[in-house]
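*Asks:* Everything below, folded, please.
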Amino acid sequence: MLKKMISLISEQPLHTLDVINWAAPIPYFGDPCKATIATVGLNPSDREFVSSEGTELNDSSRRFHTLTSLGLASWNELTLEQLESIHTSCAEYFSRNPYDAWFKPLDLLLSGTNDSFYSPLFHACHLDLIPYATCIKWAFLKTWQRDSLLTISAGFLGQVLKYSPIKMLVLNGKTVVENFERACDVSFHKEPMDAWCLPRKNGNHVSGFSYEGKISRMADINIGRDVYILGYNHNIQSSYGVTSSVRTSIQEWISQKAKEILN
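*Replies:* All right, here's what the predicted structure looks like:
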């Protein structure tokens, strides 16, 4: 699967989708083979590969492999040993140099389940719908680019789920939920959550919603079991004005649902 992801970088379709073509794909953050819970986002941030100034991370600040770190002129030169090194950098991500500013708030939502990105014993992992980092943010990609990336990538995520013990996914935000529904051709149960409302001074408060469902297929992949889905409409990292009380309420909801699903 990882080899196929990498081979696509050298092919024509991805050249038109603003994918960072010198960066390795990221099929998982942490080890899915050791996780029963995974959070889900859209696609890797470019900050996994570059600094705030836009220069490639290197030495101790490096998080994932690139053509430069592997000493390659193109991905066609990749060896099996280098492929294994890419896998290891993904599986061991949280014990190295994780992007804590993004992952710590998400990890906090899992705290009531006892699972954590940072725990080797009760390990949670993070998955993205699309394993490729892009040069520009998801919201600024053209609609056809987003559609193409989702179509290309959905089967990869299905394979990760199929060959892991993951039982529950937590979808981070409305955009993730909507794209996940499209990738699986399903609709999740949507419920208004008064405690998740974000107040605004102008009175146009942002309502809170929870999502629940389950899947057994993703794209053309038969996962072979039910995987339970939880989601919320606020993006924990970027939604303006997500208060501590709303975060706590979401965390408590996830904890309660996890007890029902995993026990």
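*Asks:* from here on, contacts and neighbour counts on C-alpha atoms
*Replies:* Fine.
*Asks:* What separation is there between Tyr228 and Val186?
*Replies:* 13 Å (C-alpha to C-alpha, to the nearest Å).
*Asks:* So for these two, which sits in the more crowded spot?
*Replies:* Taking Tyr228 and Val186 together and counting by other C-alpha atoms under 10 Å, Tyr228 has the greater number of neighbours (20 against 15).
*Asks:* Here is a second sequence; please produce its structure as well for comparison:
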Amino acid sequence: MTYLDNVIYRRLNMTPPENCTVVPRSTPVIAFGRYKTAPIATVSLNPSYREFQLVGGQHRFQTLDTLDVCDYGQLQKGDCKKILDYCERYFERPGIPLDWFKRLGDLLGSITGKSYADGIACHLDISQWATREVWANLNEDQKQALLEHDLEVLKDLIVHGPYRAILLNGWKTAKEVFRILNLRPTRVSLRKTYTTDEGTRKPKVDGYYVEVDSLLGAPLNRRLQVFGWNVYAKYAGKDSLELIANWIREQLHDLNHVEAEAN
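*Replies:* Below you'll find the model as predicted:
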């Protein structure tokens, strides 16, 4: 197994932190989509509890019950492969609602002309545990408990994965990822706050960008572009997402190469 395989297998055997509203008997969502081959990775906060609700009698992800094991320490290599198979085929399995990914998917399409299902991108989170409470409603102790090991896993995925571009959804995500990777991005003002003639308030939109060929003192075998922005895609207006998409598309100098890798 590769170094990254070992990291992921160890992560799957970890017990969830207590009192963090982790969905009972859920398994860690290492990724949504083809994380081993996708040239782009979008990153957000953590999976929704809805990912472990049945859809037409179908499970979106494996659970301890579907795997017929009592606890995480009992997961064997075969169980881990089943968990990761569901992760990799998330966007390809029929009948899986993709409501949460609608806005990020639109952004991705505006940048590349392709979708998650095409293999152009996968999605990662700063915490791999699905929680009943949304991230904003968790207290700081709960967030830190969830991130204690998960941020390290995300870091290893970025450092040792195939990604040429990382897209960080929202300021909270961007701040954590830039911190763990020890990166100092350049801030770009995409739009200042203003009020239209009709009285509609348009929020400030900032971008954050850095390009590197090494991370944490180690050389990469590729150029890596990391983009972040301050608004959360799910709640951002279409005009804000268009600003972000146009900015990224202009900067993404390896777009043709990125698209070729996904085919």
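*Asks:* where along the stretch 101-250 of structure 1 do the strands fall?
*Replies:* Using DSSP state E, counting those that start in this stretch, the strands of the stretch 101-250 of structure 1 run over 123-128, 168-172, 189-192, 209-218, 221-232.
*Asks:* Quick one: those as a markdown table, columns for distance to Gly155 of structure 1 too.
*Replies:* Formatted as a markdown table, the strands of the stretch 101-250 of structure 1 follow (distance: least, C-alpha to C-alpha, whole Å):
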| stretch | distance to Gly155 of structure 1 |
| --- | --- |
| strand 123-128 | 12 |
| strand 168-172 | 16 |
| strand 189-192 | 23 |
| strand 209-218 | 6 |
| strand 221-232 | 6 |
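*Asks:* Matching Ala91 of structure 1 against structure 2, which residue comes up?
*Replies:* For Ala91 of structure 1, the aligned position in structure 2 is Glu88, judged by TM-score structural alignment.
*Asks:* Ok, His65 of structure 1 next?
*Replies:* Superposed on structure 2 with TM-score structural alignment, His65 of structure 1 falls opposite Gln62.
*Asks:* likewise Ile37 of structure 1?
*Replies:* In structure 2, the residue matched to Ile37 of structure 1 (TM-score structural alignment) is Ile40.
*Asks:* Could you report the neighbour count for the residue nearest to His205 of structure 1 when sequence neighbours are not counted?
*Replies:* Nearest non-adjacent residue to His205 of structure 1, counting by C-alpha to C-alpha, 6 or more residues apart in numbering: Pro199, 4.8 Å away. Pro199 of structure 1 sits with 14 neighbouring residues when counted by other C-alpha under 10 Å.
*Asks:* how close does Pro199 of structure 1 get to Val246 of structure 1?
*Replies:* For Pro199 of structure 1, the distance to Val246 of structure 1 equals 11 Å [C-alpha to C-alpha].
*Asks:* repeat for Ser119 of structure 1
*Replies:* 25 Å.
*Asks:* Compare these two (neighbour count), which wins?
*Replies:* Neighbours were counted for Ser119 of structure 1 and for Val246 using other C-alpha under 10 Å; Val246 has more, 19 against 13.
*Asks:* Next one: the counterpart of the more buried one in structure 2 from Glu133 of structure 2, what distance?
*Replies:* Correspondence of Val246 of structure 1 to structure 2, assessed by TM-score structural alignment: Ser240. Going from Ser240 of structure 2 to Glu133 of structure 2 by C-alpha to C-alpha gives 27 Å.
*Asks:* Find me the equivalent region of the longest helix anywhere in structure 2 in structure 1.
*Replies:* Criterion DSSP state H: the longest helix present in structure 2 is helix 140-160. On structure 1, the counterpart of helix 140-160 of structure 2 by TM-score structural alignment is residues 143-163.
*Asks:* and for the matching stretch, what are the contacting residues?
*Replies:* Contact with stretch 143-163 of structure 1 is made by 1, 5, 16-17, 27, 32-33, 127-131, 138, 179, 183, 217-224, as judged by C-alpha atoms under 8 Å, 6 or more residues apart in numbering.
*Asks:* are any of the residues you listed buried, and which?
*Replies:* Neighbour counting by 16 or more other C-alpha atoms under 10 Å classes 5, 17, 27, 32-33, 127-131, 138, 179, 183, 217-219, 221, 223 among the contacts of stretch 143-163 of structure 1 as buried.
*Asks:* For the residue nearest to the match of Ile37 of structure 1 when sequence neighbours are not counted, grab the count of nearby residues.
*Replies:* Distances taken as C-alpha to C-alpha, 6+ apart place Ala121 nearest to Ile40 of structure 2, at 4.5 Å, with adjacent residues excluded. Neighbours of Ala121 of structure 2 under the rule other C-alpha under 10 Å: 30.
*Asks:* who's in contact with the alignment partner in structure 1 of Ala121 of structure 2?
*Replies:* Mapped onto structure 1 by TM-score structural alignment, Ala121 of structure 2 lines up with Ala124. Under the criterion of C-alpha under 8 Å, 6+ apart, the contact list for Ala124 of structure 1 reads 30-32, 34-39, 115-118.
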